[in-house]
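A.B. asks: Only the shape, not the letters, is given here:
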């Protein structure tokens, strides 16, 4: 039996509505995955998916929600990436935001590149990723040993 792929769904403040609309359109595909998100966004995603499911099912859909405490959610995601616990990520960044929300997003993007995690930063790419026939046959993440030669700032 093939393992369930894990998709992280993250959106900056001005992109949350876009991500929720996209999830509403693609919920039937997304329920075949383990979804991971921040606590506030995870609550919203859960409402959207469960509202759709309640039309056809009595089952509630669970989402893995990152803890909102001392360690930032981006740092928790970074840890999950290095441990191979994220298979795909949809990371909607607000390109019109004057200053980056924080440097954690930049660090997160570095990790996604280093560990070769398929990443969608816009909804068109996200749609291509989840609708691809090879999405469940992705290559395993890059091994930590292969990263030994890389120096990070």
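C.D. replies: Good, I have the coordinates. Computed from a predicted model, the values in this text were never measured in an experiment.
A.B. asks: alpha carbons only for contacts and neighbour counts from here, please
C.D. replies: Will do.
A.B. asks: for residue 16, what are its contacts?
C.D. replies: Going by Cα atoms under 8 Å, 6 or more residues apart in numbering, residue 16 touches residue 41.
A.B. asks: For it, pull up the helix or strand it's in.
C.D. replies: Counting by DSSP states H and E, the element that carries residue 16 is helix 16-30.
A.B. asks: And for residue 32?
C.D. replies: Per DSSP H and E, residue 32 falls between elements, in no helix or strand.
A.B. asks: so how far does stretch 115-123 reach from one end to the other?
C.D. replies: Taking Cα to Cα, to the nearest Å, stretch 115-123 runs 22 Å from one end to the other.
A.B. asks: May I have the distance across stretch 93-100, first residue to last?
C.D. replies: One end of stretch 93-100 to the other measures 9 Å (Cα to Cα).
A.B. asks: buried sites along the helix holding residue 16?
C.D. replies: Buried residues in helix 16-30, defined by neighbour count with 16 or more other Cα atoms under 10 Å: 16, 19, 20, 23, 24, 27, 30.
A.B. asks: Report all helices and strands that whichever helix or strand comes after it contacts.
C.D. replies: Using DSSP H and E, the helix or strand that follows helix 16-30 in sequence is strand 34-38. In terms of contacts (3 or more Cα pairs under 8 Å, 6 or more residues apart in numbering; DSSP states H and E), strand 34-38 is packed against strand 6-11, strand 64-66.
A.B. asks: The structure to be compared is supplied as follows:
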């Protein structure tokens, strides 16, 4: 397991603005973590918070969600913040299920919406 604590950030579809705003509001807390994010989400977070060190993986539909899942399974990710967009068609449905299953199996804190993410960040940091 990595010694540095790592948080994964993912936002699907219309939730990317919400993730960028969340990162902006909690940038001081997020700066204490190593951050990995799917491609587009990572770009939006970097634009909103240039001071954060964000490792961008592939875009979610191109394998980024699975990359984060593998990192969870390998013990490299200690928290998942995954803003799922419940009001759009669900082409990502299998990715959502896979990531929530892995976060549950490996018993890491997970937030699927902003209210829970804010509580997790306040609690964890």
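C.D. replies: It's in. Nothing here was measured: the structure is a model prediction, and the numbers come from that model.
A.B. asks: For the two chains, what TM-score is obtained?
C.D. replies: With the length set by TM-score structural alignment, normalised by the length of structure 2, the two chains reach a TM-score of 0.87; 123 aligned residues with a Cα RMSD of 2.0 Å.
A.B. asks: The helix holding residue 16 of structure 1 vs structure 2 - mean distance after superposition?
C.D. replies: When structure 2 is superposed, helix 16-30 of structure 1 averages 0.9 Å from its matched positions, counting by mean Cα distance after the TM-score superposition for structure 1.
A.B. asks: among the helices and strands packed on strand 34-38 of structure 1, which is the most enclosed?
C.D. replies: Greatest average neighbour count among those goes to strand 6-11 (a mean of 22), per mean count of other Cα atoms under 10 Å.
A.B. asks: quick one: that one aligns where in structure 2?
C.D. replies: Counting by TM-score structural alignment, strand 6-11 of structure 1 pairs with residues 6-11 of structure 2.
A.B. asks: Report the distance from the matching stretch to the chain centre.
C.D. replies: Computed by Cα atoms, centre = their mean, to the nearest Å, the chain-centroid distance of stretch 6-11 of structure 2 equals 2 Å.
A.B. asks: so how far is stretch 117-128 of structure 1 from its chain's centroid?
C.D. replies: Stretch 117-128 of structure 1 sits 10 Å away from the centroid of its parent chain (Cα atoms, centre = their mean).
A.B. asks: and that stretch, which stretch of structure 2?
C.D. replies: Mapping stretch 117-128 of structure 1 onto structure 2 (TM-score structural alignment) gives residues 108-119.
A.B. asks: Helix, strand, or coil at the residue located most distally from the centre of structure 2?
C.D. replies: Farthest-out residue of structure 2 from its mean C-alpha position, per Cα atoms, centre = their mean: residue 89, at 20.2 Å. Put simply, residue 89 of structure 2 is coil when judged by DSSP: H, G, I helix; E, B strand; the rest coil.
A.B. asks: Quick check: it vs residue 83 of structure 2, distance?
C.D. replies: For residue 89 of structure 2, the distance to residue 83 of structure 2 - Cα to Cα - is 15 Å.
A.B. asks: Can you give me the neighbour number for residue 122 of structure 1?
C.D. replies: Counted with other Cα atoms under 10 Å, the neighbours of residue 122 of structure 1 add up to 16.
A.B. asks: Could you double-check that it lies in contact with residue 92?
C.D. replies: Yes: counting by Cα atoms under 8 Å, residue 122 of structure 1 touches residue 92, with 6.0 Å between them.
A.B. asks: how much does the longest helix anywhere in structure 2 stray from structure 1?
C.D. replies: In structure 2, taking DSSP state H as the definition, the longest helix is helix 93-105. Compared with structure 1 after fitting, helix 93-105 of structure 2 has a mean deviation of 1.4 Å; criterion: mean Cα distance after the TM-score superposition for structure 1.
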